[in-house]
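Undergrad: Pasting a predicted model and its sequence here:
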Amino acid sequence: MGLGWPQAWLLDLPTAVVYGSLTLFITVLHNVFLLYYVDTFVSVYKISKAAFWVGETVFLLWNSLNDPLFGWLSDRQFLSSQPRPGSWQGSGGGSTPCLCGEEAGNITLGQYLWQLAHHRNFLWFVVMDLVQVFHCHFNSNFFPLFLEHLLSDHISLSTGSFLLGISYVAPHLNNLYFLPLCRRWGVYTVVRGLFLLKLGLSLLMLLAGPDRPGLLCLFIASNRVFTEGTCKLLTLVVTDLVDEDLVLNRRKQAASALLFGMVALVTKPGQTLAPLLGTWLLCFYTGHDLFQQSPLTPVGRAQPWPEPPAPPPVQAPTLRQGCFYLLVLVPITCALLQLFTWSKFTLHGRRLRMVKAQRQNLSQVQTLDIKTV
């Protein structure tokens, strides 16, 4: 009786409220872990570099494989009795997929992967998205480090917390503005504009140098905001890839869960590469190893006049400079790579409209087949 009323109340909630609440709690848990786990394991628990790499490797394997595994389990029933893929044939109005085909029996996972390996837009997209995932998680993992070594002498703790909160909330608010832009100009154009904006802001910050606290605050926050905002828009591109996969291979039903899983398989390693490559670059450039611990003096060996430690001002500028160059050169490199790969992506404009029209035609043909049977 005690649990009956809350359970009935929960069952009466609208689906949107339940789904939104679940997403909120998962996002809070994920972001808190993502922001602090590197600093916690390295600075608080002081684990060794080898243990950190082993943990990241295990995380990489499971994090990359679980999505395509669950996607295959979800969509394998839709991939049975598929016709042979049609081909793109030229016509006076451009290339169109041929809708003719013969029944080819069940499609195995290997055959599906072979089809996906020949899906050109999918390949260019996952390369671009791998860089995007890397950059998003790099910003999250090293946000506390940048605040500590670049801004701790210029801003208060509350201001740092405010910057952190803004960097997580603003991307959701930005999407309220980006989505109308996507409807007007197309997702491809908006995403390309965000890449150009990231490159421009990073070059401006590089020219300004590390001694502009106000500009640093603005850049650190905006870098996270626009990068996270781009990540949220890319889901729309994956849905277009699902449509193109459906049309190219003339599937009976879109294998959306499996294609989303295959995107995750290729791009989620960026989550592991971000902390590993970031700590390595910082150590390579400054000689400062985040995993290095000061040796403890053995009991009974303490000397009455120990050698004084090296004065902090000697090493602080080097570490600060390393953090600054890491802050600006990583987004510059990511933006250049993404602009190149995104320029090879052709599923926009006329081709996207053609794919949408062909998917509509396929849906109508399948509806007619069902009515005939």
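TA: That came in fine, so what should we check first?
Undergrad: Could you use CA atoms for every contact and neighbour count after this?
TA: Fine.
Undergrad: Now the element after the longest helix seen in the chain, going C-ward?
TA: For the chain, the helix that runs over the most residues, judged by DSSP state H, is helix 213-249. Using DSSP states H and E, the helix or strand that directly follows helix 213-249 along the chain is helix 256-267.
Undergrad: So which elements touch that next one?
TA: helix 49-75, helix 120-146, helix 213-249 (3 or more C-alpha pairs under 8 Å, 6 or more residues apart in numbering; DSSP states H and E).
Undergrad: got the angle for the very next helix or strand once past the second one vs helix 213-249?
TA: Downstream of helix 120-146, the next assigned helix or strand under DSSP H and E is helix 157-185. Using axes from the mean of the first three to the mean of the last three C-alpha atoms, to 10 degrees, the direction of helix 157-185 lies 40 degrees away from that of helix 213-249.
Undergrad: Contacts for the next helix-or-strand element following helix 157-185 next, please.
TA: Following helix 157-185 in sequence order, the next helix or strand is helix 187-208 (DSSP H and E). With contacts defined as C-alpha atoms under 8 Å, 6 or more residues apart in numbering, helix 187-208 is touched by 178, 181-182, 215-216, 219, 223, 226-227, 230, 233, 236-237, 325, 328-329, 331-332, 335-336, 338-339, 342, 348.
Undergrad: Against that first model, consider the following:
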Amino acid sequence: MLQILRKLFSAHKNIMKHLRISAHPAAVAYSMTTLGSSMMNSIFSFYYVKLFLNKYRISEAAFHQSQVVYMIWNALNDPLFGYLQDNSNIQCCSLRRLSILYGAPFYSLAFLLTWFPWRDYAPEDWLSGVHLVVTLCAFDGMLTFVLLAQCALFAEISEHHHNRVRLIKYNQVASLLGSSSVLLCGLVSNNMDNFAAFQGFCFLVAVLGCICMVYTGLHSEGRFDRKYSDTDSQQPALSLSSVITMTWQIISNRDFQLFVVMNFFQVFMLAFCNNFAMIFVDHLIPADVLPSLAKSFMYGAGFICPQLLVLSSQNLLHVFGYYRLILMTFYVEAAAAALMLLLGPNHHYCLALFITANMILVQSAFSLFGLPLADIIDADLEKYKRSSPLSSMVFGTNALFTKPGQSLAPMLVVAILNQYGYEDIKDGKVTEPSAVNALHNIMFYLICIVPMCVTAVQVIAWKPFSIRNSHTTDSKYTEG
């Protein structure tokens, strides 16, 4: 473990040294928040469901109640923080870099809340339900506050397509490094079997993540930062009617509506893959076919390879644009799921490959979603002749409709699995082969049928999207 930690620290020092001499300091500063957040987010999304279901042994009712509270908070905090960051007179809210700088320590502390139980939980302990509610709300609240500011920076650092593609390139490098935390965590903790090592690794990740985000807070700057700073003292607070009008203008945008529908199902799929990949693999692929070490690399590949795929497709982005590439991933996902369904659950290596590939495709497409949202922000700025873009409000309003997918996925899947005895089987209360086979069958059908149905809806929603050729236009207005 010590050798792995030394290598991680050494790699971090080398990265920081390289970043200081980079030719694109704005892109580096922007991507450091991605590096810190992806280290924490990858571990959180991958492990928290299994931790609370299998180790803390939370009841199904408490799990669902926690997810409902989380769904409501998750939807409301994005437009709330979006309004504050676009319209507040307080610089720690209105200046993107300061939102990241001051939010980073609280973000890291919220991440650590998950991994340290408040006592030795008995099965179906009420306190484990409270722990999950607090964990989800605190982590998502700080994640939203910090990453909403970073999303706004994406649109505000530059309005040129080639500069935004460069930001995505740096972002994917940072995400690639950050996502390796899942692989390293699996190796250090034997896929969470060594819980003390798992906790120690999470503490290290929280510290490194905070340092990375503070770097962004100290060195990043958007095109409109000076304007926010100069006008903060005399800028009047917006009336409720103005806020409602601006929100309606955003929601009434046809392209925004299409994007939101497509993005909702992508968020659902992302939660489905990240939260349940480990549970599905543990049940469907025997240990003698895929040992623990191989599973660690498989899980790591699901988080690392999406960034490699996006980085390798930079030329395709310039030539074909994000619209066609995103559409193509939907077709590939559906075809792969149909093929796996035809092969059946007994082709274990094919199943492992399919689960990994599906994680990669879903995350790869999701990594490009900043581009259509940035184009929607540009179109809104130009259409309504605004003095500055409503970046945070657009991202926050998008999240209002899409974030519930993060809660709906685990709620629906856990409810379906428990209908087939998952709660009793995982605790060893039921061992009959027929019950276990029924559970494994429903797991396999979920793995195949959910992607097929979701991508069908996404194709229908995404095809009419009209902003398809921003990659061919260098500039729509003069950058100031």
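TA: Arrived safely, thanks for sending. Treat the numbers as computed from the prediction; the structure is a model and nothing was measured.
Undergrad: overall similarity of the pair, as a TM-score.
TA: TM-score of the superposed chains, computed with TM-score structural alignment, normalised by the length of structure 1, equals 0.76; 310 aligned residues with a C-alpha RMSD of 2.9 Å.
Undergrad: hey, which of the helices and strands packed on helix 256-267 of structure 1 is tucked in deepest?
TA: helix 120-146 (a mean of 21; mean count of other C-alpha atoms under 10 Å).
Undergrad: give me the stretch of structure 2 that it matches.
TA: The aligned range for helix 120-146 of structure 1 in structure 2 is 254-280, by TM-score structural alignment.
Undergrad: That stretch against structure 1, how far on average?
TA: Following superposition, stretch 254-280 of structure 2 is found to deviate from structure 1 by 0.6 Å on average (mean C-alpha distance after the TM-score superposition for structure 1).
Undergrad: Tell me the counterpart of residue 71 of structure 1 in structure 2.
TA: Under TM-score structural alignment, residue 71 of structure 1 pairs with residue 82 in structure 2.
Undergrad: And the residue located most distally from the centre of structure 2, how close does it get to residue 367 of structure 2?
TA: Residue farthest from the centre of structure 2, counting by C-alpha atoms, centre = their mean, is residue 432 at 37.8 Å. Distance of residue 432 of structure 2 to residue 367 of structure 2, computed by C-alpha to C-alpha, to the nearest Å: 43 Å.
Undergrad: just to revisit the earlier point, the longest helix of structure 1 to helix 120-146, inter-axis angle?
TA: Using the same axes, to 10 degrees: helix 213-249 of structure 1 against helix 120-146 is 160 degrees.
Undergrad: Just want the angle from the helix or strand harbouring residue 154 of structure 2 to helix 391-402.
TA: Remark: residue 154 of structure 2 resides in helix 126-157, with elements defined by DSSP H and E. Helix 126-157 of structure 2 runs at 140 degrees relative to helix 391-402, counting by the same axes, to 10 degrees.
Undergrad: Which elements pack onto the helix or strand that comes right after helix 126-157 of structure 2?
TA: Proceeding N to C from helix 126-157 of structure 2, the next assigned helix or strand is helix 161-189, under DSSP H and E. In terms of contacts (3+ C-alpha pairs under 8 Å, 6+ apart), helix 161-189 of structure 2 is packed against helix 25-50, helix 126-157, helix 195-219, helix 292-312, helix 314-343.
Undergrad: Among those, which comes closest to residue 479 of structure 2?
TA: Smallest distance to residue 479 of structure 2 across those (C-alpha to C-alpha): 9.8 Å, for helix 126-157.
Undergrad: start and end residues in structure 1 for the closest one, please.
TA: The aligned range for helix 126-157 of structure 2 is empty, by TM-score structural alignment.
Undergrad: Then stretch 43-54 of structure 2?
TA: Under the criterion TM-score structural alignment, stretch 43-54 of structure 2 matches residues 32-43.
Undergrad: centre of the chain versus the matching stretch, how much separation?
TA: 18 Å (C-alpha atoms, centre = their mean, to the nearest Å).
Undergrad: Same check on stretch 331-344 of structure 1?
TA: Counting by C-alpha atoms, centre = their mean, stretch 331-344 of structure 1 comes out at 14 Å from the chain centroid.
Undergrad: Please enumerate residues in contact with it?
TA: By C-alpha under 8 Å, 6+ apart, stretch 331-344 of structure 1 touches 121, 124-125, 127-128, 131-132, 135, 192, 195-196, 198-199, 202-203.
Undergrad: And stretch 55-73 of structure 1, by the same measure?
TA: Residues outside stretch 55-73 of structure 1 that contact it (C-alpha under 8 Å, 6+ apart) are 109, 256-262, 264-269, 271-272.
Undergrad: Filter those down to the buried ones.
TA: Neighbour counting by 16 or more other C-alpha atoms under 10 Å classes 256-262, 264-269, 271-272 among the contacts of stretch 55-73 of structure 1 as buried.
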